[in-house]
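1. Fold the following for me, if possible:
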Amino acid sequence: MLIAGRYQLNTTIGRGAMGEVWRAYDQMLGRPVAVKVLLDRNADPTADSRFRLEAQTAGRLHHPHVVGVLDFGEHEGRLFLVMELVEGDSLARVLADDGPLPAEQVAAIAAQAAAGLAVAHEQGIVHRDIKPGNLLLDTNGTLKIGDFGIARFMDDPSGALTATGQIVGTSLYIAPERALGKPAGPASDVYSLGCVLYQLLTGRPPFRADSPIAILHQHLDATPVPPRELGAALPPAFENFLLGLLAKRPEDRPTARQAADWFATGAWRGRPEPLPAAAPVPAAAPIPVPAPAPQSPIPPRTKGAATTYKLPSALPGHRAARPRSSSGNRRARPSLRTFVAGRPRAVGLIAAALLFLTAMYVGMSVFSPDSSSAETPQETGRSSPATPTP
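-> You can find the predicted model right below:
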């Protein structure tokens, strides 16, 4: 089938709610392209407007990680959108074929997807449907974000083109604020990207239930199981940042630009930052040591002899401490021996006085009149009996 006289449709490579995607060839420029054709304009009254919105939205984005829009038109009553052809599979097909991916590959996908979202957000565009099926990997491993079919302009609330209260998007990857019916913002795309990365690491989305309503309640209230508890081999830094992408409040999540830079710089490995070189420690100033006081020489000891040294009774300029009695604060009284020994002159005077009194007493006893003879001896020669001297 030839569309618009230049796009030759060859094989179908995808089909969605709004249309189908064909592998085609641009005969005018001689290159392969992808052509998305709107299926039935009558099935959904907003399909025409949403299809045009997708063309306008993607047409404003020119980035290596966003599928570029090349042309838009109508052929035989059917709208078509010409995009660059991505040779490869979507992440949904990769998960189905290979299961969980290693942390190194998931980090590379995260950096590229976040960079593409950052460009869209800077242009005022919210994707609103980030999921594995809309993230494409080419043969070189380059990721591209596609399908801006339900994207909206942040400065145009009517860009969603949905009825009031209707939730647009996939429940497995929808942000909590959108589950409450609030408008989608850039943080909503970041949350959805976190859900995709979680599934790439563990093989399952963070929340599962039997009905979409039950899944929405889990997005609002439940805490996701840390991926490492499910067997995912990834550094703790990666896990902590991923759980930050899944924060319940939009203001607690990093921006798409911050996430892109964080993954691109390898911070997800959790390598410590290099420490600054230690500043040299200044040498301490030498402490002056006073010269030792001169000491008298110590005589050498002779073998077998003991040498006695006399210690000073008190240091110069200090009074010797007086002895204290055992009663504590009472002063000790000197003994008689201390009194006598301390006063040799007084002792001599007392001894002389005692000797004088003793001599006087003896003399009085000898020369007393009661002790003399009553009679003088006669010259007759007879001796009278002697009177004993007392």
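2. Only C-alpha atoms from now on, for both contacts and neighbour counts.
-> Will do.
3. which element is the residue lying closest to Leu246 once chain neighbours are set aside on?
-> Leaving out its chain neighbours, the residue that sits closest to Leu246 by CA to CA, 6 or more residues apart in numbering is Tyr191, at 5.3 Å. Using DSSP states H and E, Tyr191 sits in helix 186-202.
4. Let's compare: structure for the following, please.
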Amino acid sequence: MGEVFAGRYELVDPIGRGGAGAVWRAWDHRRRRYVAAKVLLQSDAHTLLRFVREQALRIDHPHVLAPASWAADDDKVLFTMDLVAGGSLAHVIGDYGPLPPRFVCVLLDQLLSGLATVHAEGVVHRDIKPANILLDVTGTGRPHLRLSDFGISMRKGEPRLTETDYVVGTPGYFAPEQLLGAEPDFTADLFGVGLVGLYLLQGRKPDSRALVEHFVTHGTPAAPEGIPEPLWQVLAGLLQPDPQARFRTATGARKALSAAVEMLPEPRADEAPVEIRDQLGPLPSGFGPEGPTGPTDTAAPTTPAETPAGATPAAPGPTPAPGPAPAPAPTPTAPGLAPAPVSLPVPPQQQPPQPHYQPQHPLSPGAAPYAAPYAAHQAAPAPTVAPMPSPSETGSFHLPPPVAHPIPSFEQAPTSAVPYEQAPTHPYTARPVQVPEQQHAPSAPGAAPVRRPGPPPKVTVPVLLLALICFAVGFWALAQT
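-> Have a look, this model is predicted:
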């Protein structure tokens, strides 16, 4: 089976290769379908920035093949898109040579339609060429074109990732202003569309340098052999060396093309139809139309997002009781965590009683941080406790139910036996020295009264003198009445 990337995309076989990455046919385990996956080969800063730009492009158009999703796994990154099996325009030219003018007009109309949407998003493709224009498998029916590979595209106004002395693109499909270091513009893409049209009508790569020199020196040339004059006028408007004399928008070029089609001659009766066939070939062994057929398909991990809505996970079956077994293997810990200690089995007659869970304090000497929660899974299970469940698919652990422990006491329990009625004092009650009255029990009948000390003389004498004066004043007041 192929390599499973990020737990979801299983690489099947390579179907293409570019300057920055390889394109694979891959099986999407989540959506259960085949997709095209572009795997980044380099990891330098410029390539990563271009990858971020390309995977962030989201354009929904029937004639644009934009990235649909992306994933990262260690030092590799990829993004996926729809799988287009009909090959590129280069495959069609390799099979049939020059194509009929009406067939070419259908392809150019679809290309300009997709390019108009791309330009409406403010994106300049910068690499319009036959290899980047793919076809769906339609047989002898109407072709369906998809514009792909936005690896060097950029939005107008974004900073360039190359120096001004360098030109990015495919040699032979540069617009003249690109060679002069001009900022990327929509008209440069339209020049590439004109070159693609010549390629389809002539069956060979056009000489763009000689064509531009002829336009500059002699003006617009006559229509080449085999190209109808109405169609050539549209292509000449796309191939003007001066961007100001060129079609300004893809929509304008599309309207001119639609008018030219009405003036084209009808196809000949002996004209063979163009068939778009499957160019990817059969699937390798271990894969079928419904995905992998080997054990990888059944053992593929199911992420939470893959679980159908409303489905209830199956309950785990009964776990057999543990029997005598050799020393358990250490459970792998998460990256960055110290390995938990492993306890060797002790014979039952010599095994001391141990608590179910004894974590170490993370700051105590010799204790690894965060290793305590995993210690309970390393110790040998007691005979009366069911074995711990295995780690889940996401790497987490199921903790056992909490064990009730006695509440710690703040004082040491009394060692001498006391009557049931005289329970030890609760830790939160006040001590006798704080409340003196509580340390004297009621006296027994017939016992001599306990003599309590009175106030000191320094307090008693002034109080008695003050009381005597008050008594005299009161007596004198009564005598006057």
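5. Any idea which residue is closest to the centre of the first structure?
-> Centroid-nearest residue in the first structure: Pro272, 11.8 Å away (criterion: CA atoms, centre = their mean).
6. Helix, strand, or coil at that one?
-> Judged by DSSP: H, G, I helix; E, B strand; the rest coil, the three-state class of Pro272 of the first structure is coil.
7. Tell me where the stretch 51-200 of the second structure has helices.
-> Using DSSP state H, counting those that start in this stretch, the helices assigned to the stretch 51-200 of the second structure run over residues 89-96, 101-120, 176-179, 186-202.
8. so where is the second one in the first structure?
-> Put plainly, it is helix 101-120 of the second structure. Aligned by TM-score structural alignment, helix 101-120 of the second structure corresponds to residues 103-122 of the first structure.
9. ok, the closest residue to Phe51 of the first structure other than its chain neighbours to Ala17 of the first structure distance?
-> Closest residue in space to Phe51 of the first structure, ignoring its immediate chain neighbours: Gly149 at 6.3 Å, by CA to CA, 6+ apart. Per CA to CA, to the nearest Å, Gly149 of the first structure is found 10 Å from Ala17 of the first structure.
10. Counting neighbours, go ahead and name the busier of these two.
-> Gly149 (22 against 11; other CA atoms under 10 Å).
11. Leu135 of the first structure -> the second structure?
-> Aligned against the second structure by TM-score structural alignment, Leu135 of the first structure finds its counterpart in Ile133.
12. what about the residue nearest to that match when sequence neighbours are not counted, how many neighbours?
-> In space, and not counting its chain neighbours, Ile133 of the second structure is closest to Leu147: 4.8 Å by CA to CA, 6+ apart. When neighbours are counted by other CA under 10 Å, Leu147 of the second structure registers 27.
13. Also Glu158 of the second structure?
-> 8.
14. Which residues are in contact with it?
-> If you count contacts by CA atoms under 8 Å, 6 or more residues apart in numbering, Glu158 of the second structure has none.
15. The stretch 1-150 of the first structure: strands as residue ranges?
-> Secondary structure of the stretch 1-150 of the first structure (DSSP state E, counting those that start in this stretch): strands located at 2-3, 7-15, 19-26, 31-38, 69-75, 78-84, 88-90, 125-126, 135-138, 143-145.
16. The residue nearest to Ile133 of the second structure and His63 touch, don't they?
-> Yes: counting by CA atoms under 8 Å, Leu147 of the second structure does reach His63; the two are 6.0 Å apart.
17. Any idea which of the helices of the stretch 51-200 of the second structure gets closest to Val473 of the second structure?
-> Closest of the helices of the stretch 51-200 of the second structure to Val473 of the second structure is helix 101-120, at 112.2 Å (criterion: CA to CA).
18. quick one: contacts of that closest one?
-> So helix 101-120 of the second structure is contacted by 59, 61-64, 124-125, 143-147, 186, 193, 197, 200-201, 227-228, 249-251, 253-254, 257-258, 261, 264, 267 (CA under 8 Å, 6+ apart).
19. Can you list the buried residues in it?
-> Residues 101-119 are the ones in helix 101-120 of the second structure that count as buried (16 or more other CA atoms under 10 Å).
20. same thing with stretch 41-61 of the second structure?
-> 41, 47, 50-51, 53-55, 57, 59.
21. quick one: which of the residues you listed is nearest Pro176 of the second structure?
-> Of all these, the one with the least separation from Pro176 of the second structure (CA to CA) is Arg50, at 23.9 Å.
22. contacting residues around Pro100 of the first structure?
-> Neighbours of Pro100 of the first structure in contact, by CA under 8 Å, 6+ apart: 199-203.
23. Leu234 of the first structure and Pro226 of the first structure, how far apart?
-> 11 Å.
24. ah, wrong one, I meant Val66 of the first structure
-> In this view, Val66 of the first structure and Pro226 of the first structure are 30 Å apart by CA to CA.
25. what's the answer for His217 of the first structure, then?
-> Distance, His217 of the first structure to Pro226 of the first structure, using CA to CA: 19 Å.
26. Rebuild the helices of the stretch 51-200 of the second structure as a markdown table, extending it with distance to Glu10 of the second structure.
-> Listed next are the helices of the stretch 51-200 of the second structure as a markdown table, based on distance: least, CA to CA, whole Å:
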| stretch | distance to Glu10 of the second structure |
| --- | --- |
| helix 89-96 | 27 |
| helix 101-120 | 30 |
| helix 176-179 | 39 |
| helix 186-202 | 35 |
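27. follow-up on the earlier one: residue in the second structure paired with the residue nearest to Phe51 of the first structure?
-> Counting by TM-score structural alignment, the partner of Gly149 of the first structure is Gly151.
28. Great, nothing more from me.
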